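Chemist: Here is a sequence with its predicted model. Questions after.
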Amino acid sequence: MPTTPVDIFWTFLVGSIGLIGMAWVVIAITIRNQRKQLEAERERREVMQHSAHKYADLFNNVSDIIFIHSLSGEIQQVNDAVTRELGYDIREIIGQTIHDFLPAQYNTRLDTYLERIQTLGSSGGFVTIRAKDGEIKIFEYRNSLVREDNKAVAVRGIARNVTEHHVAERKLRQSEERYRRFFEEDLTGDFIATPSGEILAGNPAFANIFGFESVEQALQYNFASLYARRSDYEE
């Protein structure tokens, strides 16, 4: 039986509907995939933002000064600890060189430090810094090179304020020196001995009073031997 125009129309209509249906399926799948990609991208950004926030919080709330400076000593980045420890606003620090914050007598050491860290890749020790109010503070630092494509591009570091520790050590040394001088110059025979009589220390007057040629000779004797009877020492 010959094909009529009506048959052709219905065949075309059914085929068109099928194609349209397939097109909608493809569109729906594409939209779903795009939504998944967008959702994944949103989650990735949220994770990155959260990580960045955690890093920034850690960076700015640690007690030590964390910083990055160029290979020539220009300060490029620093955390909030610099304000707490030295009194400078961060904007007063960025773009300045380390040289600007060193007391004049230490300026010549900067070039040596910059050469050493580029040669060795790391450097550590103590540095004296001038605070905003003029106070001189001592920091212990640990620095290392930042590399990109195996090429040194900057220096990162961390510095801890050890001023109080150094002041306490200096006072202790001064106290020990005063005691040593008093001990050695005192005209009274001063000595330190264990309960069993072993002489641990003595001053020149002690050695002279007991007839020793020197303090070193006195240290070779037991204090109990200086008594006529050991029982007198034990009493």
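Modeler: Perfect, thanks for sending it.

Chemist: Only C-alpha atoms from now on, for both contacts and neighbour counts.
Modeler: Fine.

Chemist: Kindly list the longest strand within the chain.
Modeler: strand 136-148 (DSSP state E).

Chemist: Presented hereafter is structure B, for comparison with structure A:
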Amino acid sequence: MNNSNLSSQQYFRILDSLPEHVFIFSEQGEYLSVFGGQENKVGSDCKEYIGRTLFDVMPADMASQFHQFITKTLDSNQSQTVKYHFNSQHLQDLPFGSEQHQDLWIEGIIKPFVMDDGKRVVIWTARNVTDKHYMEIKLKELSETDALTGDLKSSCFYGATVLIA
């Protein structure tokens, strides 16, 4: 397929069909564009956030942490992967009609990018890894617990510091 055969409208339809959310953030943490997210189970396509900043839609401490991710990505000019947690208290302004019934664990891949006008932005792909996160916790518990007695396996104590009062 020749790229010149695709219209800009077709490109946008392709981007919006992506299973994960793709956010374009400015250096200041403004949502410049949002694509995809149909399979992220967050209850919204998040397009309502375009033109708003991280500080507009989440608590200041979380917004600061996300802004640090953006700054680190741009300063290092290297992609980074982060894992973070969302629940309904983390989003100050959920888009109208969206409901979040459980905690969400998200893996973000943040990539630096320079726009045609020279403006530095990041492309942030957000994948819902909630099921994977809870499966990892369960597997860790199973690997550390004796199936017959329910006690912690002795291997859990190797390297642990024991304090005697």
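Modeler: Nice, thanks for sending it over. Predicted model only: the values in this text are computed from it and were never measured.

Chemist: Superposing both, give me the TM-score.
Modeler: The TM-score (TM-score structural alignment, normalised by the length of the second structure) is 0.65; 139 aligned residues with a C-alpha RMSD of 3.2 Å.

Chemist: Which elements pack onto the longest strand of the first structure?
Modeler: Using 3 or more C-alpha pairs under 8 Å, 6 or more residues apart in numbering; DSSP states H and E, the elements in contact with strand 136-148 of the first structure are helix 109-120, strand 122-130, strand 151-161, helix 163-185.

Chemist: 6 Å instead, please
Modeler: strand 122-130, strand 151-161 (3 or more C-alpha pairs under 6 Å, 6 or more residues apart in numbering; DSSP states H and E).

Chemist: Give the other helices and strands that the last one contacts.
Modeler: If you count contacts as 3+ C-alpha pairs under 6 Å, 6+ apart, strand 151-161 of the first structure packs onto strand 65-69, strand 136-148.

Chemist: Mean per-residue distance, the longest one versus the second structure.
Modeler: Here strand 136-148 of the first structure, set against the second structure after superposition, deviates by a mean of 1.9 Å using mean C-alpha distance after the TM-score superposition for the first structure.

Chemist: ok, the one in the first structure that sits across from residue 68 of the second structure in the alignment to residue 73 of the first structure distance?
Modeler: Taking TM-score structural alignment for the superposition, residue 68 of the second structure sits opposite residue 112 in the first structure. The spacing between residue 112 of the first structure and residue 73 of the first structure, counted by C-alpha to C-alpha, to the nearest Å, is 12 Å.

Chemist: Comparing these two, which residue is more hemmed in?
Modeler: For residue 112 of the first structure and residue 73, the more surrounded residue by other C-alpha atoms under 10 Å is residue 73, and the numbers stand at 20 against 10.

Chemist: Comparing the helices and strands packed on strand 151-161 of the first structure, which stretch has the densest surroundings?
Modeler: By mean neighbour count, with neighbours taken as mean count of other C-alpha atoms under 10 Å, strand 65-69 ranks first of these at a mean of 22.

Chemist: So which bit of the second structure is it matched to?
Modeler: Residues 21-25 of the second structure are where strand 65-69 of the first structure lands when matched by TM-score structural alignment.

Chemist: Just give me the mean distance for that stretch relative to the first structure.
Modeler: Looks like 1.0 Å for stretch 21-25 of the second structure (mean C-alpha distance after the TM-score superposition for the first structure).
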